[in-house]
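**Student:** Okay, sequence plus prediction incoming.
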Amino acid sequence: MDVFGSVAERYDTARPGYPPELTDAIAGYHGSAPTSVVEIGAGTGKGKGTEILAALAAPLTCIEPDPRMATRLTRKFPQAHVLIGTFEQWRPPPGGVALLACAMAWHWLDPATRNTRARAALTAGGTLALFGHRYGYADPAQAAAIRATLDNLDSTAKERPADWMYHDVMAAGEFTDVRVQRFRRSLPLTRDEYLALVSTFGPFLTRPPELQRQGLDALGRLVDDFGGTVTLDLLTTLTLGRAA
C-alpha cells in the first residue's frame, strides 16, 4: 500500500469521500455505540473511511503502513490514535475491538488470512465493516471510450465486481449475518479533477512513468472531446458481518 505516499496530498484532495449515511448504517447494524473502532489502511482519511468512522464518536485507532499518509492523517484527525504499520503487524488489545473497518484497502490484505485475522481481532458480537467505491460512468458512451483508451495502454488491469468484498466474506465463513448495502450518486468532474483522481489509483501508480504520462494525455484528450466534463456513476458498497 506504500505506492500512495508519493501522492498523499493529491489523494486527499482528489478522492471522493463517502456518503454520511454509511455512519448510520454501520451504527444501526452494530446495534449500539461501539466501545472501540479500528480502521485498517486508513490512508489520509479522505478516500478511506476515517471521516465516516470518526462520526461514530468512539475511541478510534487507525492503522496505516505509509508514514507520509499517516502524517497527513494525524493532522486531520488528532483525536485518532494512528499506528504506522500493517494489519498483519498490529496486535489487537486483549478481548478484541468492537468494530473493525476497512475502506478501499481490503484487497491489499492477504486473501488467505484477512478474514481469519479480522474475526480474531473482534470481540464476540463485534462488527466488521468493509466499504469502497466502484467508479462507473453515467454516460455509457463515455464509459466505453474510456475503457477502450485504458485497454489500449494496458489491457492487464482488471476491475473487481462491485460486491466482491461481500462474496469474499461469505466464502470465508468467519462471520454471521453478513449483509450488503449500496449507495449511489452522480459526481461530475472537470478534466483536471478527473485526471487527478485517475492519477491516485493503485494500478496507475504501479505503471512505469512513461505509461502514466501516455495514459493521462490520452484521457485528457478524451475528456476534451466530451466537452471537458466526466460524470461518474459512483457506487459505494458496504459489507457488514458479525463475529460469532
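**Tutor:** Received the coordinates, thanks. Keep in mind that this is a model prediction, so the values were computed, not measured. Residues are numbered from 1 along each chain as shown.

**Student:** all contacts plus neighbour counts: C-alpha atoms, from now on.
**Tutor:** Noted.

**Student:** What separation is there between the residue nearest to the spatial centre of the chain and Leu150?
**Tutor:** Geometric centre of the chain, nearest residue: Met104, 1.9 Å, by C-alpha atoms, centre = their mean. According to C-alpha to C-alpha, to the nearest Å, Met104 and Leu150 sit 21 Å apart.

**Student:** wait, Arg184 sits on Ala162?
**Tutor:** No. If you go by C-alpha atoms under 8 Å, Arg184 and Ala162 don't touch, sitting 11.8 Å apart.

**Student:** before we go on, here's another structure to hold up against the first:
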Amino acid sequence: MDERSRLSSSFGAAATAYAEHRPDYARAAVRWALEPAPGPRVLDLGAGTGKLSATLVALGVEVVAVEPDPAMLAELRRALPAVRALPGSAEAVPLPDGSVDAVLAGNAMHWFDMAVAGPEIARVLAPGGVLAGLWNILDDRVGWVADLERVSGSAAIGPRDTVSSWRAATATMLAPGTGPVARFDAAAQVEFPHGQRRTADSLVATLATRAGMLVMADPERRAVLGRIRDFLGSTPETARGEFTLPMLTGVLRARRL
C-alpha cells in the first residue's frame, strides 16, 4: 500500500472519535458552493461520518451520501438515519447518469484519483451541475494558531500550503481543455470565516483524528499529542475552559459543461 492509500484508509479505525470531534462546515460556504446548482439533489461524496451531510440537511436540500469506509459509513447512518447513505467511492459512484445537481466533498477531494473520479463525477451530474470541494483550515493569521502549527507539525495540522496545493492541482485538472477531466468550467475559490468551540482536551482529540496522526507509531503520536497538550495548557487563549478555534472553510467550485 502506498503512502497516500495508507493515509486515506486510516480514518475507519477512529470513526467514533472523528464523528465526535471533527468540525462541521460554515453554512455560508456550503450555500456558496450550491449557488449555481440547477436543482436540489446533492451528492456528498466521500461523506465520512456525515459532517457535511448534516449541514446540507439543515439547508433543506435532498442529500445522498457515498462513503467507502464501512466504519465511517456506519457512523453516518447512526447520526443521520434519514439520509440515503451508500457504500461507494469517487472513482465508482453508485448512482445513475445525471441523477444529481451538485456533488460536494468535505475534506475529501484531495484523496480522489481525479483522472478516474472526474469523468465519474461528470457522469452523475446533470448538465450545469456543480462540483465543489470544501476544506476546513486552521486560521493561521491568528497568532496562537500559527504557534500551534509550529508546535504540532504537519501531521497534526495539515498546513495551509499543503491544502492550497491540493486545491491548485485539482483546479488545474478541472480546467477546460486539460485532458480527460475537461468536463468542467474554470474553478473558483473562496474562503469563509468559521470556528469550532473547543477545550484544550477536545482540541487534542480533534487533532488526533488527522490522517498523519492516525498512521504514526504509538510512541511518536503520544509525543506529538503531549507537545500539543503542553502548548495549549500554557497559552492564555486556550489554557482555561472553552475557546473558539479560528478556522476558515475554503471552497473550490466548478460547473459541469
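**Tutor:** Nice, I can see it. Remember, it's a predicted structure, so these values are computed and weren't measured experimentally.

**Student:** thinking again about what came up before, who has more neighbours, Arg184 and Ala162 of the first structure?
**Tutor:** Ala162 (16 against 13; other C-alpha atoms under 10 Å).

**Student:** Which residues are in contact with Ala28 of the second structure?
**Tutor:** When contacts are counted by C-alpha atoms under 8 Å, 6 or more residues apart in numbering, Ala28 of the second structure touches Phe192.

**Student:** what's the counterpart of it in the first structure?
**Tutor:** By TM-score structural alignment, Ala28 of the second structure lines up with Glu21 in the first structure.

**Student:** State the distance from its match to Leu130 of the first structure.
**Tutor:** Distance from Glu21 of the first structure to Leu130 of the first structure, by C-alpha to C-alpha: 14 Å.

**Student:** Could you do Ser36 of the first structure as well?
**Tutor:** Going from Ser36 of the first structure to Leu130 of the first structure by C-alpha to C-alpha gives 16 Å.

**Student:** Looking at those two, which has the bigger crowd around it?
**Tutor:** Ranked by neighbour count (other C-alpha under 10 Å), Ser36 of the first structure and Leu130 place Leu130 first, with 25 against 18.

**Student:** Where does that one fall, secondary structure wise?
**Tutor:** Assessed by DSSP states H and E, Leu130 of the first structure sits inside strand 122-137.

**Student:** starting at the chain centroid, how far to that strand?
**Tutor:** In terms of C-alpha atoms, centre = their mean, to the nearest Å, the centre of strand 122-137 of the first structure is set 9 Å apart from its chain centre.

**Student:** ok, average deviation of it from the second structure?
**Tutor:** Compared with the second structure after fitting, strand 122-137 of the first structure deviates on average by 1.5 Å (mean C-alpha distance after the TM-score superposition for the first structure).

**Student:** other SSEs contacting that strand?
**Tutor:** helix 21-30, strand 97-103, strand 229-243 (3 or more C-alpha pairs under 8 Å, 6 or more residues apart in numbering; DSSP states H and E).

**Student:** which stretches of the first structure form helices?
**Tutor:** Using DSSP state H, the helices of the first structure run over residues 8-14, 21-30, 50-54, 67-76, 114-121, 140-153, 164-172, 191-198, 202-205, 209-225.

**Student:** Grab the nearest non-local neighbour of Ser99 of the second structure.
**Tutor:** For Ser99 of the second structure, ignoring the flanking residues on the chain, the nearest one in space by C-alpha to C-alpha, 6 or more residues apart in numbering is Val124 at 5.5 Å.

**Student:** isn't Val64 of the second structure right next to Arg84, touching?
**Tutor:** Yes. Using C-alpha under 8 Å, Val64 of the second structure is in contact with Arg84, at 5.0 Å.
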